[in-house]
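Asks: kindly return the folded structure for what I paste below:
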Amino acid sequence: MNFGQAISTCFSRYATFSGRAARPEFWWFFLFQILVSIAASMLGDIVAGLVSLALLLPALAVGARRLHDIGKSGWWQLIMLTVIGLLLLIYWWVQPGSSDASD
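Replies: Below you'll find the model as predicted:
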């Protein structure tokens, strides 16, 4: 999956929390979020806030689908509220998907 396909897939499944997301889909969308957020912050605080709100739901959805791909519940994303939890999530997100993970 390339950059364009990943962005297209994430926006076509904007609020779909079921299913799976492969590593390339997740990480390409993550890169897209960073690039768009940097560009929006150069345009002003209001634009940056609107962009952040617009990208929040698809980011949570692709994160949940990525966790499903490794056999974890999407609810594990709640631990990103802590620094230790964020490090654990990053570790899980870089793991290869399992063929027996449930949705």
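Asks: contacts, neighbours, all on C-alpha from now
Replies: Will do.
Asks: and stretch 72-83, how far from the chain's centre?
Replies: 12 Å (C-alpha atoms, centre = their mean, to the nearest Å).
Asks: could you do stretch 91-103 as well?
Replies: Worked out by C-alpha atoms, centre = their mean, stretch 91-103 lies 14 Å from the chain centre.
Asks: what does stretch 62-71 give?
Replies: Centroid separation between stretch 62-71 and its chain, computed with C-alpha atoms, centre = their mean, is 9 Å.
Asks: after the strand or helix carrying residue 31 comes which helix or strand?
Replies: Using DSSP states H and E, residue 31 falls within helix 23-43. As assigned by DSSP H and E, the chain's next helix or strand after helix 23-43 is helix 45-69.
Asks: please point out which parts of that following helix sit buried.
Replies: 48, 51-52, 55, 57-69 (16 or more other C-alpha atoms under 10 Å).
Asks: do stretch 92-103 as well
Replies: Judged by neighbour count using 16+ other C-alpha under 10 Å, the buried positions of stretch 92-103 are 92, 93, 97, 103.
Asks: one more, please, to line up against the first structure:
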Amino acid sequence: MIRKIKRRSSGRMFAMNCPTCGKENESSAQFCGICGSQLSDQPATVSQYDMGSSNPRVGFGEAISLGFKNYINFSGRATRAEYWWWFLFLVLTGVVLRTIDTLTGIGMLQNIFNLATFIPGLALGARRLHDIGKSGWWQLLWLAIIVGWIILIVWYTRPGNQLGNKYPN
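Replies: As a prediction, the model looks like this:
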């Protein structure tokens, strides 16, 4: 892709558009200021679109394993499948543990599980946001009830940035 350059009245040079979101960026920028996509003067090559080696498909068991293996790993990327299999694991296990808590009167199993999976859930959320070119700090939107939740759910369901971004695997 060849970026067209135009000069603003301030004299600064601007590239026309980001290939992902369309935002104008300075000609010296390597990554888009909005979506984090890599800006390049060269056309995308086939290897840039090949997700097989860097983002393999993961199944339910492998996603759980990766979630615990990367317990406090907030760098890198996570695929949609990895994130949503982990989410399903949390929901299913939470339901089972809540049922056991209710039937036995223990009342602590789900709370212990929630504490044990809180950090890996945050780490996985950060890696998932990295996959779409966003900072993991965007997870703070969970604190903005309803609106923040909707934004994050939409982002978590977006496909990863195949052209690369500032968050390497």
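Asks: follow-up on the earlier one: can you add secondary structure and distance to residue 26 of the first structure and give the buried residues of stretch 92-103 of the first structure back as TSV?
Replies: Shown next, in TSV, are the buried residues of stretch 92-103 of the first structure (DSSP: H, G, I helix; E, B strand; the rest coil; distance: C-alpha to C-alpha, whole Å):
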residue	secondary structure	distance to residue 26 of the first structure
92	helix	12
93	helix	8
97	coil	12
103	coil	16
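Asks: reformat those residues as JSON lines; add distance to residue 14 of the first structure.
Replies: Formatted as JSON lines, the buried residues of stretch 92-103 of the first structure follow (distance: C-alpha to C-alpha, whole Å):
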{"residue": "92", "distance to residue 14 of the first structure": "22"}
{"residue": "93", "distance to residue 14 of the first structure": "19"}
{"residue": "97", "distance to residue 14 of the first structure": "21"}
{"residue": "103", "distance to residue 14 of the first structure": "17"}
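Asks: still on that earlier bit, the helix holding residue 31 of the first structure corresponds to what range in the second structure?
Replies: Mapped onto the second structure with TM-score structural alignment as the criterion, helix 23-43 of the first structure occupies residues 80-100.
Asks: quick one on the thing from earlier: ok, average deviation of the helix holding residue 31 of the first structure from the second structure?
Replies: Per the superposition on the second structure, helix 23-43 of the first structure and its aligned residues are separated by 0.6 Å on average (mean C-alpha distance after the TM-score superposition for the first structure).
Asks: that helix packs against which elements?
Replies: Judged by 3 or more C-alpha pairs under 8 Å, 6 or more residues apart in numbering; DSSP states H and E, helix 23-43 of the first structure is in contact with helix 3-12, helix 45-69.
Asks: of those, which is nearest residue 83 of the first structure?
Replies: Closest to residue 83 of the first structure of these is helix 45-69 (C-alpha to C-alpha; 16.9 Å).
Asks: which one in the second structure is aligned with residue 96 of the first structure?
Replies: Aligning on TM-score structural alignment places residue 96 of the first structure opposite residue 159 in the second structure.
Asks: shouldn't that match be in contact with residue 132?
Replies: Yes: here residue 159 of the second structure reaches residue 132: they are 7.0 Å apart, a contact under C-alpha atoms under 8 Å.
Asks: state the helix or strand in which residue 85 of the first structure lies.
Replies: helix 83-93.
Asks: for residue 7 of the first structure, give me its contacts.
Replies: Counting by C-alpha atoms under 8 Å, 6 or more residues apart in numbering, residue 7 of the first structure makes contact with 25, 28, 29, 32.
Asks: and if you look at residue 76 of the first structure?
Replies: Contacts of residue 76 of the first structure by C-alpha under 8 Å, 6+ apart are 67, 89.
Asks: residue in the second structure matching residue 68 of the first structure?
Replies: Matched across to the second structure, residue 68 of the first structure falls on residue 130, judged by TM-score structural alignment.
Asks: return the distance of residue 69 of the second structure relative to residue 164 of the second structure.
Replies: Relative to residue 164 of the second structure, residue 69 of the second structure is positioned 24 Å away (C-alpha to C-alpha, to the nearest Å).
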